[in-house]
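Asks: The following comprises the amino acid sequence and a computationally predicted model.
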Amino acid sequence: MTQSEKLVEELRDLDKKHFFHPTSPIQQQQDQGPAFVFTEGKGIYLHDITGKKVIDGMSSLWNVNIGHGHEELGKAAMEQMNKLAFSSSFATFSNEPAIRLAAKLAQISPGDLSATFFTSGGSEANDTAYKLARHYWLLKGQPVRKKIISRTKSYHGVSMGATSATGLKAFRDFTTSLAPDFLYVDHFSTESLRSLIEAEGPETIAAFIAEPVQGAGGVHVAPEHYFSEVRQICDDYGILFITDEVITGFGRTGKYFGMEHYGVAPDMMCFAKGVTSGYAQLGGVMISNKLHQEFIDLSVGTLLHGYTYSGHPMACAVALKNLEIIEKENFIENAEQRGKELKEGLEWIQNERNIIGKVKGLGLMCGIEIVKDKQTNEGFETPLSPSIVAEAAKQGLICRSVVLDGQDIVVFSPPLSITKEEITDLIRMLNEAIRIVETAAFQKLLPNT
């Protein structure tokens, strides 16, 4: 055994013994070890310890927006760490990168979102939004306004509040005790939203939360007028409208933020992931100028909510450089154009293959539904998307399957830096993976002769 092979075996063994992986099949990891041990990333590509090179068709976790290996972000982190690696933001303490980033976010965000509460990631951002919404109504003298409405097929994170808001039932079933006062409505029905508000009593509803495009739930793009109707319903009943832009923010959909496609501004907005392109851990909640002023006018004493790393100087410095690169390299415009090409490529596969149903997406955020019968949309008894994802990895492409809530979907969100030629490579690899799985699936369906 070579030294390289010994290193691979050592890391696999250590991984199985000591690394308790998030959102992973536990038994599979114990039986097979890690699927990849990545050592390097450049652009849209990742390299693992065995030398295999793959297209990162998911931007890792929807978040490496500018692509891997940008040295400018490493330099920004180093320079800030050499000056001030960390300082607390409690007790009104502050630092320049956090101040500059909050101002930049106010400049680029939709509507009159003007003030940012920083967190370490998306789950914390969502939990913070629920707490701030409920605290807001306490300050307004309406303490019974505490219910949060979210949508089916939604994903808002895995902390206790975020799990409770998530519309994907499997995530809620993972724990034996959810946070109270979370309700769910059909993900595309404004009628069900209005009906639920009326049934519960508008005076009990604190906020409604929605992703502009549902990501982890299967890449579901809302109907054209859905969010304008949601905004009107929230206004009619005096309910706060929160958007979860954790995945859709910072260029992913071909605009800075997903809600810009609908011409609608929220009262609060959660963000994370693409704000640093995953190069540092950072998230936050933005609130409108109106809400910010009311917090100022109505608050007495200390705001008793915060995280150790809220406004982390190094993370904020990385975010500022990341946003500079997104704008300088025209990655938002590239996401719009490459997204069209990706969708066209997926539609070509849809015509070539028998098991591809609906193709959907917005910008560089796409999904394909796997069906046994295109006419009836009947699915396979055993979902095929996991097999397609596994075969795609063999071909050199990382993508992701969604089999929750009876779905069978393969989803994609490559870095915003992807080129037209790289889109072509992605489509070629995916088509071959689907061809192999499709052939095997229909051979099993044929009667014995």
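Replies: Yep, it's here.
Asks: only C-alpha atoms for contact and neighbour calcs from this point on.
Replies: OK.
Asks: burial of the nearest residue to Asn431 once chain neighbours are set aside, as a residue count?
Replies: Leaving aside its sequence neighbours, Asn431 sits nearest to Ile349 (C-alpha to C-alpha, 6 or more residues apart in numbering; 6.1 Å). By other C-alpha atoms under 10 Å, the residues close to Ile349 number 22.
Asks: Could you measure from Ile349 over to Leu430?
Replies: From Ile349 over to Leu430 the distance is 8 Å, taken as C-alpha to C-alpha, to the nearest Å.
Asks: where exactly do the strands run in the stretch 301-449 of the chain?
Replies: Applying DSSP state E, counting those that start in this stretch to the stretch 301-449 of the chain gives strands spanning 356-361, 366-370, 397-398, 400-402, 409-412.
Asks: Would you map the helices across the stretch 201-350 of the chain?
Replies: Residue ranges of the helices in the stretch 201-350 of the chain, as given by DSSP state H, counting those that start in this stretch, are 226-237, 289-298, 313-328, 331-352.
Asks: Stretch 345-363: which residues count as buried?
Replies: 345-347, 349-350, 354-363 (16 or more other C-alpha atoms under 10 Å).
Asks: Pasting the second one now:
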Amino acid sequence: MIKADLKIELIDLDKKHFIHPTSSLKQQQETGAPFIFTEGKGVYLTDISGRKVIEGMASLWNVNVGYGRKELAEAAREQMEKLAFTNSFSSMSNEPAIRLAAKLAELTPGDLNAVFFTSGGSESNDTAYKLARYYWKIKGFPEKTKIISRKKGYHGVNIGATSATGIMPFQEMTNSLAPDFLHVDECSTEMLRQCIEREGADKVAAFISEPVQGAGGVNIAPEGYFQEVRKICDEYNILFIADEVITGFGRTGEMFACEHYGIVPDIMLLAKGITSGYIPLGAVVVTEAIHQGLINHSDGTLLHGYTYSGHATACAVALKNIEIIETEKLVENSRLMGQKLLEGFKKIQKEIDIVGDVRALGLIGAIEIMDPITNQRFATPIAPKVSAEAAKRGLIIRTVVFEGMDTVVFSPPLIINQKEIDELLSILRDALISVQSSLSGGEMC
């Protein structure tokens, strides 16, 4: 069967049988999959037609070490041949899970010291909410149940994680959210303080935030914000949960984004870059104080766990992935190439009128689209047009267009080099120029 026939067959099967996550189901039926990828190498993906594109998002912010890493395949093969999986219930264990927990305790800042494993970011979030509430319950504060998060924050799509997510379209999908979740302005510590005092500190279990909001538009907090959040949480005896699912493992130019702000959360959530997407895995890392609190105050079994918590093969892959990040100095590369990316954004900003604010921290960044005539956002989002034009030219990027935003976001693999950064910026510039030219006779008039 020639590739054209195979592509037609796969698109047809895809329409009939594959319900895609976070996708337009109608569009899937009308146009089919825009790409069916068959191979990845470095920062590039190749589709079934043989077309090669730069993955400017590292897929979903997560393929940190790039595609086609045979070391990770070999780590999985070796572990599968010895012990692919055994459950971790009833205190049973395996060496990769033990080694990975110890490595995460070594890497994470401060006294973050004990790890609960999950299968991904949404599970890490739901686990953190349960553990925070359980911690206060066994310490004699059963009414401390409320979780405060930030508007525009993204924490996953399980029912608890959806309820914590501060992006309204995600919440509006269901008419039955979990109780005891509150949202405050994404940049105001004063609003956080007011929320705590209004609800009562004796009712609030935790505050959760991404150190850099990802799916909400790559929003970087103002200077001093997280330091003040840490003080407020300490003042009111509230746990601070850092959702580092996107930002962990070098994405921002530090191993963990909290390190930019010199703070240590009580609970840190990990996933994505922990295995660079080669196999599903997540983790919840807690401080020694919380760990000891759980040990000393609990009575009986911790009735929370997933079948694949501490999955031996996933943990083996994570250990090898972290080894690659360290030996290839990818955190440093993220910082250096992130500076080049931001410099390129700023140059494009000067050249192209529809480019508004630009920002980046390490290799996570964003460009706002603005009407240069009104200095406001266009009535109809333009970012999707930029994304479409970029895809035609060989660059995959994402857009954020909810709640009045019109933003293009970026998160390339941490292995990206100067030549590939230049290629990404060149394609982006051409796509923006094309879109701006198409607007000159319409929306910009």
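Replies: Here it is on my side, so go on. Model, not experiment: these values are computed from the prediction.
Asks: circling back to that earlier point, deepest-packed of the helices of the stretch 201-350 of the first structure, please.
Replies: Ranked by mean neighbour count, the helices of the stretch 201-350 of the first structure are led by helix 313-328 with a mean of 22 (mean count of other C-alpha atoms under 10 Å).
Asks: helices or strands up against that helix?
Replies: Counting contacts by 3 or more C-alpha pairs under 8 Å, 6 or more residues apart in numbering; DSSP states H and E, helix 313-328 of the first structure is packed against helix 71-84, helix 96-108.
Asks: so the residue nearest to Asn431 of the first structure sits right up against Ala433, yeah?
Replies: No. Distance between Ile349 of the first structure and Ala433: 10.9 Å, which falls outside the contact criterion (C-alpha atoms under 8 Å).
Asks: Any buried residues in the lengthiest helix in the first structure, and which?
Replies: Using DSSP state H, we find that the single longest helix of the first structure is helix 420-445. Neighbour-count burial for helix 420-445 of the first structure flags 422-423, 426-427, 429-435, 437-438, 441 (criterion: 16+ other C-alpha under 10 Å).
Asks: So which residue is dead centre in the first structure?
Replies: Most central in the first structure under C-alpha atoms, centre = their mean is Ile247, positioned 3.0 Å from the mean C-alpha point.
Asks: how about that residue, what's its match in the second structure?
Replies: Aligning on TM-score structural alignment places Ile247 of the first structure opposite Ile246 in the second structure.
Asks: can you check Pro25 of the first structure too?
Replies: Checking TM-score structural alignment: Pro25 of the first structure goes with Ser24.
Asks: If we ignore the residues flanking it in sequence, what's nearest Ile239 of the first structure?
Replies: Nearest non-adjacent residue to Ile239 of the first structure, counting by C-alpha to C-alpha, 6+ apart: Ala207, 5.3 Å away.
Asks: ok, that neighbour - contacts?
Replies: Ala207 of the first structure makes contacts with 130, 133, 146-149, 239-242, as judged by C-alpha atoms under 8 Å, 6 or more residues apart in numbering.
Asks: Ok, His291 of the second structure next?
Replies: 113-114.
Asks: ok, the residue nearest to Val264 of the first structure when sequence neighbours are not counted - contacts?
Replies: Spatial nearest neighbour of Val264 of the first structure, chain neighbours left out: Ser228 (6.2 Å); criterion: C-alpha to C-alpha, 6+ apart. Listed by C-alpha under 8 Å, 6+ apart, the contact set of Ser228 of the first structure reads 262-264.
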